[in-house]
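J.: no sequence on this one, just coordinates:
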């Protein structure tokens, strides 16, 4: 499985998704500021995260992903997505520090 990460500094939105998977359903978490996309088997395959640079950490997202995965039976991809989210958060934050 291969993940793709994209960050748009103009909108401050980060997207991480599983390559080759197309979403068939989405769930919006307005209070937390992100969207989860699901494939045809109800697997979480993508996240769109708003206000990426303003976030101190990703604990709210990880908490919802954990609940979605274990409570609702959604599966696959989550360990990779969570691991890569933390890595990309560090990279984008470091890049932002260098460019400001």
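T.: Structure's in. What do you need? On a predicted model such as this, the values are computed, not experimentally measured, just so you know.
J.: From here on, just use CA atoms for contacts and neighbour counts.
T.: OK.
J.: From residue 11, how far off is the closest residue to residue 18 other than its chain neighbours?
T.: For residue 18, ignoring the flanking residues on the chain, the nearest one in space by Cα to Cα, 6 or more residues apart in numbering is residue 3 at 4.6 Å. Remark: distance between residue 3 and residue 11 (Cα to Cα, to the nearest Å) = 21 Å.
J.: So for those two, which sits in the more crowded spot?
T.: Set residue 3 next to residue 11 and count neighbours by other Cα atoms under 10 Å: residue 3 wins out with 15 against 10.
J.: Next up, a structure to set beside the first:
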């Protein structure tokens, strides 16, 4: 697992597996994007607006 913060777009990316994403699901009400591989398994999670969430103390559950 790897975690990267992209300050220029305020997105935290959590890479769960070293497989390419072939599809994504945008969950707008939560401000996240799930990336899926060819077996429909989640390989990455994008969390938009990370700096604001961190300030508010939001939990990732």
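T.: Now that the structure is in, tell me what you want to look at. The structure displayed is predicted, hence computed values, not measured ones.
J.: where does the TM-score land?
T.: After superposition, the two chains reach a TM-score of 0.80 (TM-score structural alignment, normalised by the length of structure 2), with 58 aligned residues with a Cα RMSD of 1.4 Å.
J.: State the distance from the residue nearest to residue 18 of structure 1 to residue 46 of structure 1.
T.: 9 Å.
J.: Overlap in contacts, those two.
T.: Counting by Cα atoms under 8 Å, 6 or more residues apart in numbering, the shared contacts of residue 3 of structure 1 and residue 46 are 16, 17, 18.
J.: Check the secondary structure at the spatially most central residue of structure 2 for me.
T.: By Cα atoms, centre = their mean, structure 2 has its centre lying nearest to residue 46, at 1.7 Å. Under DSSP: H, G, I helix; E, B strand; the rest coil, residue 46 of structure 2 falls in the strand class.
J.: Need the counterpart of it in structure 1.
T.: Alignment note: residue 46 of structure 2 maps to residue 48 in structure 1; criterion TM-score structural alignment.
J.: mind listing the helices for structure 1?
T.: Assigned by DSSP state H, structure 1 shows helices spanning 59-71, 78-99.
J.: can you pull the buried residues of the first one?
T.: Spelled out, that is helix 59-71 of structure 1. Residues of helix 59-71 of structure 1 classed as buried: 61, 62, 65, 66, 68, 69 (neighbour count, 16 or more other Cα atoms under 10 Å).
J.: Same check on stretch 36-56 of structure 2?
T.: For stretch 36-56 of structure 2, the neighbour count (16+ other Cα under 10 Å) marks 36, 37, 42, 43, 44, 45, 46, 47, 48, 50 as buried.
J.: ok, now stretch 9-29 of structure 2?
T.: Across stretch 9-29 of structure 2, burial judged by 16+ other Cα under 10 Å covers 11, 12, 13, 14, 15, 21, 24.
J.: next one: it to chain centre, how far?
T.: Offset of stretch 9-29 of structure 2 from its chain centre (Cα atoms, centre = their mean, to the nearest Å): 4 Å.
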